Structure formats: C-alpha cells, structure tokens
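# Structure of the sequence below:
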Amino acid sequence: MDARPNLAPASHGAAALAAPTWGRVRAGRRTADRALKILCALATLLGAVVLGSILLMLIVEGLRGFSLALFTEPTPGPGSEGGGIANAILGSLVMTTLGIVVATPVGVMAGTYLAEYGKTSKLADLIRFLNDILLSAPSILIGLFVYTVMVRTMGGYSGWAGGVALAIIATPVIVRTTEDMLRLVPGPLREAGAALGAPPSLVIRHVTWRAAQAGIVTGILLALARIAGETAPLLFTALNNNSWFSPNLMGGVANLPVMIYQFALSPYENWRQLAWAGALLITVAILALSITARVFLRGGKAR
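Just a heads-up that it's a prediction; the model follows:
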C-alpha cells in the first residue's frame, strides 16, 4: 500500500496551521512599514518647512538691502546711513583663497600618501587619526590655536592668520576626500601603468589622479564651501575692519562672517540690513559651490 496519500493530509494540516501565523506576521510588518514611512514623511516635511521658512525670510530680508552701493562701498560707521560691504566681500575672498591655496596641495599630497604609499602603515594610521580629530574639532579651538601661535607672535590681527586658520579647517576635508577617491580607482589601472615600466610617481600623476580628478575637485569645492562661512576662527585671527584693509593684510581685515555677526547684534537698523544682505550673499555663494561640487562628482561618475 502506498503511504503517500496518508502524508498529504498531515502536510496540508501543518500548512493550514502555519498560514494564519505567517499572515499575522506579514500584516504586522506591513503596518509597521506604513507607520515608519508616514513618520519619515512627516519628519521630512517638517524639516523642509523649517528650512524653507528660514530661506524665505533670508531672501525677503536680504533682497531689501541689495543695491549697487552694497558691492562698491565699505561698511559704514556706527549710526551712519548708506554704505556697503565691499571691503568685507574682498576680505573674505582674499582669506578664503589664501586658505584653500594652502590647504589644497597639503590635503591632496597627504591623501595620496594614505591611499598609495602608507595604506596600512602605523604612520598612515596616525595621520588618519589626527585627520579625524581635525575634522571633528570645533573651529573656535582652531582659531584659539592660531591666535596663540601667530596673532600673539606677530603682535596683532592679520589676514595671514585668518587664512592659516581656514587652511587648517579645509585640509582634513581634502585629505579624506582625496584618499577615498583614490581608493575607488581600479587596481588594474595602476598595474597597467606599472607594466609599461612607469615609476609609481608617474602612475599616480598620469593615471590615478586623472581617474579620480572629479572626486578630488569635488572635495576641494566642499572644503571651500566649508570655510566660506566660518566665523569663530576669524574672530580670533582677522577680527574685522570697517574700512579698506592694508595690502599687506596686517591689522584687522574685514570679512563677511564676522561682519554679519557684529552687524546683526547692533542697535542700528542700517547695520542690521547690511547683515541680512551679507547673509544672503554668503548663502548663495555656498549653495553655488555645493551645486558645482555635485555637478563635478556626477560628471566624474558618468565618465
């Protein structure tokens, strides 16, 4: 006698017992999934509303202060009318350029060493550890460090000290991005260059750097956006100036972040209006840099 017909009812019974339990689990998971999606959507909506309201207020208040004088005249004195922020714009451009010019070669070279030469060595591990500390360090501490090392030594505030402080902030961003981008370059590309008899330095310059150039440029632009709005380190290094600064960058140097901070807290309506205009200007600049960085990174991935 074939025993298989007797096994069929048992298997059907086990399936019948398991079906309700499995159905309840699936329904619970679907309910939890929907609830989590709703919570995430509400949190996203709340964040978008808050961010949108801040940007809308910044645009409305900032556009009121936009005029030709804003870009051609220096900041006015206390209680005076008119004026602009031309000296602050120029000071920010000078110190930001100085910072990124110093940080770029140091960051790219350090990132290249970590990705191509050091890799898992003890020195590379130490550099990564110090780089992570700099990435998470409050910018005000970097400002205090540069104040102790440069400002007190040179006998006063200067744009050089401000540029060095911004360079210290930008360097770890470039180091991390450069290392990550170089690690993404396929190994066969390096092996092909080595097979042709090229030394490692030549392979790095003409193969790996070219393959990762979009990511490296993206890191530089992100570092530039990072330091463009820094206020705390400039308070201890460059301070501010309501007139045109000296060509040698000695003495207080006007800059947008500190100007916005000081003018926003002032009792003068004219100063507060200039602070709104400066805040809008620096926000647009940082947004433009972030968009440019994304375009570079997307173009690099497409290639």
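
# Going by C-alpha atoms from here, please, whenever you check contacts or count neighbours.
OK.

# for Thr218, what are its contacts?
For Thr218, the contact set (Cα atoms under 8 Å, 6 or more residues apart in numbering) comprises 292-294, 296-297.

# Let's verify it: helix, strand, or coil?
With DSSP: H, G, I helix; E, B strand; the rest coil as the basis, Thr218 sits in helix.

# tell me the helices in the stretch 1-150 of the chain, going along the chain?
4-64, 86-112, 122-136, 139-146 (DSSP state H, counting those that start in this stretch).

# which element follows the last one toward the C-terminus?
Stepping forward along the backbone from helix 139-146, the first helix or strand reached (DSSP states H and E) is helix 152-154.

# helices or strands up against that next one?
Contact here means 3 or more Cα pairs under 8 Å, 6 or more residues apart in numbering; DSSP states H and E; on that basis helix 152-154 packs against no helix or strand.

# Tell me where the stretch 201-303 of the chain has helices.
With DSSP H, counting those that start in this stretch as the criterion, the stretch 201-303 of the chain has helices spanning 209-211, 213-228, 232-237, 256-264, 269-302.

# Please give the structure of this sequence too, so both can be compared:
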Amino acid sequence: MFTSDSVVNASNSVYKKRQRVNRMLLTLSSATVVFGLFWLFWIILTLLLKGGSALSLSLLTQSTPPPGADGGLLNAIFGSVAMAVVATLVGTPIGVLAGTYLAEYGQRGWLAPATRFLNDVLLSAPSIVIGLFIYAVYVAQVGHYSGWAGAFALAIIVIPVVVRSTDNMLSLVPNSLREAAAALGCPQWRIVMFICYRAARSGIITGVLLAIARISGETAPLLFTALNNQFMSLNMNAPIANLPVVIFQYAASPFEDWNRLAWAGAVLITLLVLGINIIARSLFRK
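Here you go, the predicted structure:
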C-alpha cells in the first residue's frame, strides 16, 4: 500500500527536491551543449568565410604556386590521398586481425589484456611521437623523406583505431550465434568469417572510416616523414606534398595568396572529415 508521501505530487518534499535537482542538471547540460555547438559553428563559419572565396576549379586542377602566382592544391591533395590510401591498406588488415584475436581468441591468458592496454596507449599517443619513431627507424636509415614514410606513420595511427572498433563490435555479437554455428559443426574460423564479421560489418567499417578521418588532418608525423614538395610528384619514394603540411606552411607565410590557399585547404579537410563522420554514423545506425 502506497502512502501519501510516496505519491508524486506537488506537496511531496522528496519529489520537489528531485525536481529541482533535475531542472538544475538539465539546465547545465543544455548550457554545455550550446557552449560546445557555439564554438563548433564559429570555427566552421570562420573557415567558410575565409576559405570559401578560394574554392574554385583551379584549386583542384593546379599545383601549389610560387608567391604572387595563381595556383591550387592538386599536388597536395594527391599526396594526402595517396598516403591515406596506403596507410589504410596497411593498417586496416592488421587492426582487424588484432581486434579479431582480442574478441574471439583472447578470452584467457595475459596476452589479450596486455595488448588492449598497449593499444590504448598507442591510441592516445601524440602523433608527433609516431612521426619521430618513423623518422628514426626509416627516414634516417634510407637518408631521405618520402611518401612511404608518411604512409607508414599514418598506418600506425590507423591500427589502434581499427583494433578498438573491431574488438568492440565483435564483442557485441551474441554468443548464441556462435554456439548455434558450433553446434552444426562449423569450425571457429568459419564462425568468425561468415557470422561474426557479417554481424559486425557496419561497426568495423565505421571504425575504418573514423581512422581515415583522423589521419586526414595529421600534420606532425608528416613533417618528419613525407615533408613537402612544391611540385606535382607521383614518386612515393621521394618527398611528397600533402594538405596538412601545405596548410601549416602557407598559413604562416607572409603572402596573402598563400594564406588564402591555406584557408581553402582547411575547408577541404573539414568538409572531408565531416562527410566521413556522417557516413560512419549512417553505417553505424544500420
């Protein structure tokens, strides 16, 4: 039997106290959301106002110019895309296989917990440290900067993101699916390949897309690996232009035309990352 004090009404002191606390926390939560969105929209608006005027067809068809001349970012766009593709092709299989081991085969023993810990450390490691590592083990050994070195540095950034997403998504697959397949005589590798991967496919793809979004704007590791190239170069074994480094150099230059190109490059990267995140969230909802 409920007493009158336990009934939710305006005269209940406990209910009124909880209502005040709820309103206060809801107000604080709403204020923090508005605060965060304000800066986000301000950044996007600033990018569009300063870089939108430089968006043109020549931006995508011409290479970076000397001071005072017209040009675009074709060589930088090509270099960024080339290194991102190589990094994704190298890092994704390693990340998926490592995440598969953690979720499907590493339930016992010390290796899986240690791997998760090291993966978390690598996931939060500053990208400049990764760039210095590749510089020491690769660039310093071959004696020159190159697109391959930049791609390897970006691949190291891709791996922990894919490992985490693969591990989490496979862990969400119900064990009843695995048990049903095992009861029918299906071997472990077939269960992983044809049941677990299919059930977690959208989540794994989402992790790969988020990894691509992260490496799209990385500047620090490329300063120590790929560096830059003023001209169009298809040689991955030589210094190659890329958007983050071009933006870094052109934004700090005293030339207004280079400053406009830097803003335009920042708009391109922002739109790319925004589009990738929208696609990733759409896949995750499915």
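
# from the contacts of Thr218 of structure 1, which single one is nearest Ala225 of structure 1?
Nearest to Ala225 of structure 1 among the contacts of Thr218 of structure 1 is Ala293, at 9.5 Å by Cα to Cα.

# what's near enough to touch that closest one?
Counting by Cα under 8 Å, 6+ apart, the residues that Ala293 of structure 1 touches are 217-219, 221-222.

# Alignment lookup: it to structure 2.
Taking TM-score structural alignment, Ala293 of structure 1 has Ala280 as its aligned residue in structure 2.

# And for the aligned partner of Tyr135 of structure 2 in structure 1, the neighbour number?
Under the alignment (TM-score structural alignment), Tyr135 of structure 2 pairs with Tyr147 in structure 1. Applying other Cα atoms under 10 Å, we find 24 other residues in the vicinity of Tyr147 of structure 1.

# what do you get for the one 5 residues further on?
Here the count is done by other Cα under 10 Å, and Arg152 of structure 1 has 12 residues near it.

# Show the contacting residues for the match of Tyr135 of structure 2.
161, 236-237.

# Can you find the partner of Lys16 of structure 2 in structure 1?
Mapped onto structure 1 by TM-score structural alignment, Lys16 of structure 2 lines up with Ala27.

# try Arg201 of structure 2
That one, Arg201 of structure 2, aligns with Gln213 by TM-score structural alignment.

# what does Leu97 of structure 2 give?
Counting by TM-score structural alignment, Leu97 of structure 2 corresponds to Met109 in structure 1.

# And for its match, nearest residue in space, chain neighbours not counted?
Excluding the flanking residues, the one nearest Met109 of structure 1 by Cα to Cα, 6 or more residues apart in numbering is Val175, at 7.9 Å.

# OK, contacts around the one you found?
107-111, 131.

# One more pass at 10 Å, please.
103-115, 127-128, 131-132, 216, 219-220 (Cα atoms under 10 Å, 6 or more residues apart in numbering).

# again with Tyr145 of structure 2
Counting by Cα under 10 Å, 6+ apart, Tyr145 of structure 2 makes contact with 135, 138-139, 222-228, 236-240.

# For those, which two are the farthest from each other?
Farthest-apart pair in these is Tyr138 and Asn228; separation 17.0 Å (Cα to Cα).

# out of those two, which sits in the busier spot?
With neighbours defined as other Cα under 10 Å, Tyr138 of structure 2 and Asn228 compare such that Asn228 has more, 24 against 18.

# Leaving out chain neighbours, which residue sits closest to the corresponding residue of structure 1 for that one?
For Asn228 of structure 2, the aligned position in structure 1 is Asn240, judged by TM-score structural alignment. Closest residue to Asn240 of structure 1 apart from its sequence neighbours, by Cα to Cα, 6+ apart: Ala254 at 4.3 Å.
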